[in-house]
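[1] pasted the sequence and its predicted model underneath.
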Amino acid sequence: MIEDLVSIVTPAYKAEGYVAETIRSVQAQSYRNWEMLIVEDGSPDKTAEVVASYAETDLRIRLIRQVNSGPAMARQKALDHAQGRYIAFLDSDDLWLPEKLATQLAFMTAQDAVLSFTGFRRINADGTETGRLISAPATLNYHSLLGNTAIATSTVIIDRQKSGPFNMTKTYYDDFVLWLGILKRGHLARGLDADLMRYRVLGLSVSRNKWRSMRMVWKTYRDIERLSLVRSAFAFARYAWNAWWKYRQF
């Protein structure tokens, strides 16, 4: 691992309309020591061509291509190539504010954090509407995260020197499963309550299919985390309440 290098993990599928803006938000970071690993997941559009055009002029950006395997395996492919001590996650339609990396890395150093996440705001598909601030709680442990929706993927940074090795699980909520796996080792997730990311809400976004999402959360509890029926039900009730509260208004 290269000390102080941030490896940015970005899966990309049907992202030709948004990935350029996502890349530019990384290039605008005040913290300059990063590499961006964009895994084009067998997309039928021109996602690869858009990414390649940026990779040609900025050697920190790397285009990696694979046959369509889903976001979990795209993230894993990026992890396989990552050289940095720090792993940051950024989806191909989301955006970072310019001080995101600098502010969050300073916070992680001050807090001796293994995994950190931040506040954010939602934007609509064309970026013309910005929603309210979604705050980040100060800390989450394994048990509190089970019933919480507070960690947005594109806000997360993990310090691999502190976390130890990790891999993605090929499942619907691969990100949620990863956070749980790291916290299960006894670590805390540290929340930085600062407005540093823009989460783009797309009409066909997988995460917006609430009923399917709820089924997959339940499946995560029972099939992956192996929770009892009673414990799963308790966690699910808290998760549903927190999800409603989070999405009650744009």
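    That came through fine. As the structure is a computational prediction, the values presented were derived from the model and not from experiment.
[2] going forward, measure contacts between C-alpha atoms and count neighbours the same way
    Will do.
[3] surely residue 220 and residue 177 touch.
    Yes - with contacts counted by CA atoms under 8 Å, residue 220 reaches residue 177, the gap being 7.5 Å.
[4] helices of the chain, start to end?
    19-27, 47-55, 71-81, 100-111, 142-146, 160-163, 174-183, 210-219, 229-247 (DSSP state H).
[5] off-centre distance for the longest one?
    What it means is helix 229-247. How far helix 229-247 lies from its chain's middle: 21 Å, per CA atoms, centre = their mean, to the nearest Å.
[6] how many residues are close by the nearest residue to residue 48 once chain neighbours are set aside?
    Nearest in space to residue 48, with sequence neighbours left out and distances taken as CA to CA, 6 or more residues apart in numbering, is residue 40 at 6.1 Å. Residue 40: 27 surrounding residues under other CA atoms under 10 Å.
[7] and the gap between residue 138 and residue 85?
    Using CA to CA, to the nearest Å, one obtains 23 Å as the distance from residue 138 to residue 85.
[8] next one for the comparison:
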Amino acid sequence: MSATGADERGTGAGPLVSVIVPSYNSQAHVVEALESVLSQTVADLEVLSVDDASQDRTRALVEELAQRDRRVRTFAQASNRGVALARNRGLAHARGRYIAYLDSDDLWMPNKLERQIAFMAEAGAGACFTSYETIEENGDHRNFVRVPAAIDYKGFLKNTVTCSHTLLFDTQIVERGLLEMPDIRRGQDAATWLGIMKAGHTLYGLDECLAKYRKTAGSLSSSTTKSIRRTWSLYRGVEGLSRPYAAYCLFWQLFHAAQKRRRDAS
């Protein structure tokens, strides 16, 4: 597959890949993020940019880009309703066989989608995530995150090894309805992936660094304390785990996070 045309695995009824990009006050990085999608070696794609009532120039910048590239489709929320509903609005308008997510401050390598689609076709996989690089807000390298060959529901509870910006779903295998996210402010992506795995799907890892995750001061995952609270709320309030099992899974989450920090420091 290349930028010269659609892959034979497409249906012909629409773009091969739909990329959902929610944004909120992202004027510093949103254009770079979208351009990393538009630069993919898979040309048969659409970008569904959903602005969540930004108060800066984010929406204007995206609309300017959409005027230059017809693959960008823009949507705007009337009020700030959170990233879950923004993503769900994009999903409702998505026409592609494959669904991918990218936050408005993260980046992709040019061959990300091409490598994932080829990998998924060979493995018969409905969901694929990749290794990625964490970068500082200014773009400087922070660390690399490697991924396992696969992960299931119980494994994910103990070690959240992926970020949404690396995932790709084949809706001919993973039912599209499973991608609709719960209306919660934090942990909506992890809750969605857990729901997909509970439905019997495995997430397959492609250990190639094909994306960049930007660690910003205002990101939902920037605080360790908030992250712990978010994970506990996910276990108890969404997944309905017992207190002992939730504590057990949280222990392993913290253990893996500590191991990762030690590797980064060495």
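    Nice, thanks for sending it over. Here the structure is a predicted model, which means the values were calculated and not measured.
[9] need the helices of structure 1 in CSV with mean neighbour count and distance to residue 92 of structure 1, can you?
    Compiled in CSV, the helices of structure 1 are given as follows (neighbours: other CA atoms under 10 Å; distance: least, CA to CA, whole Å):
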stretch, mean neighbour count, distance to residue 92 of structure 1
helix 19-27, 19, 5
helix 47-55, 18, 10
helix 71-81, 21, 11
helix 100-111, 16, 16
helix 142-146, 18, 25
helix 160-163, 15, 22
helix 174-183, 20, 15
helix 210-219, 15, 20
helix 229-247, 15, 21
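[10] what does residue 103 of structure 2 align to in structure 1?
    Aligning on TM-score structural alignment places residue 103 of structure 2 opposite residue 91 in structure 1.
[11] how close does the closest residue in space to its match that isn't next to it in sequence sit to residue 93 of structure 1?
    Ranked by CA to CA, 6+ apart and with sequence neighbours excluded, the top spatial neighbour of residue 91 of structure 1 is residue 10, at 5.2 Å. Distance, residue 10 of structure 1 to residue 93 of structure 1, using CA to CA: 10 Å.
[12] who has more neighbours out of these two?
    residue 10 (29 against 26).
[13] for that one, list the residues it contacts.
    Residues near residue 10 of structure 1 by CA atoms under 8 Å, 6 or more residues apart in numbering: 36, 37, 38, 39, 74, 75, 78, 89, 90, 91, 92.
[14] mind putting those in a markdown table, distance to residue 229 of structure 1 included?
    What follows is those, written out as a markdown table (distance: CA to CA, whole Å):
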| residue | distance to residue 229 of structure 1 |
| --- | --- |
| 36 | 41 |
| 37 | 39 |
| 38 | 39 |
| 39 | 37 |
| 74 | 32 |
| 75 | 31 |
| 78 | 35 |
| 89 | 32 |
| 90 | 34 |
| 91 | 33 |
| 92 | 36 |
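[15] surely residue 77 of structure 2 touches residue 53?
    Yes - when contacts are counted by CA under 8 Å, residue 77 of structure 2 is listed as touching residue 53 (5.6 Å).
[16] and these two? Which one has more around it.
    A count of neighbours by other CA under 10 Å puts residue 53 above the other of residue 77 of structure 2 and residue 53, at 19 against 15.
[17] contacts only, for the alignment partner in structure 1 of that one.
    In structure 1, the residue equivalent to residue 53 of structure 2 is residue 42, according to TM-score structural alignment. Counting by CA under 8 Å, 6+ apart, residue 42 of structure 1 touches 13, 65, 66, 67, 68, 69.
[18] tally of neighbours for the fourth one?
    Using other CA under 10 Å as the criterion, residue 67 of structure 1 is surrounded by 10 other residues.
[19] and what of the first one?
    When counting by other CA under 10 Å, one arrives at 24 neighbours for residue 13 of structure 1.
[20] same question, the fifth one
    Residues contacting residue 68 of structure 1 under the criterion other CA under 10 Å number 14.
[21] try the second one
    Using other CA under 10 Å, the number of residues around residue 65 of structure 1 comes to 18.
[22] now the corresponding residue of structure 2 for it. Nearest residue, chain neighbours left out?
    Under the alignment (TM-score structural alignment), residue 65 of structure 1 pairs with residue 76 in structure 2. Excluding the flanking residues, the one nearest residue 76 of structure 2 by CA to CA, 6+ apart is residue 51, at 4.7 Å.
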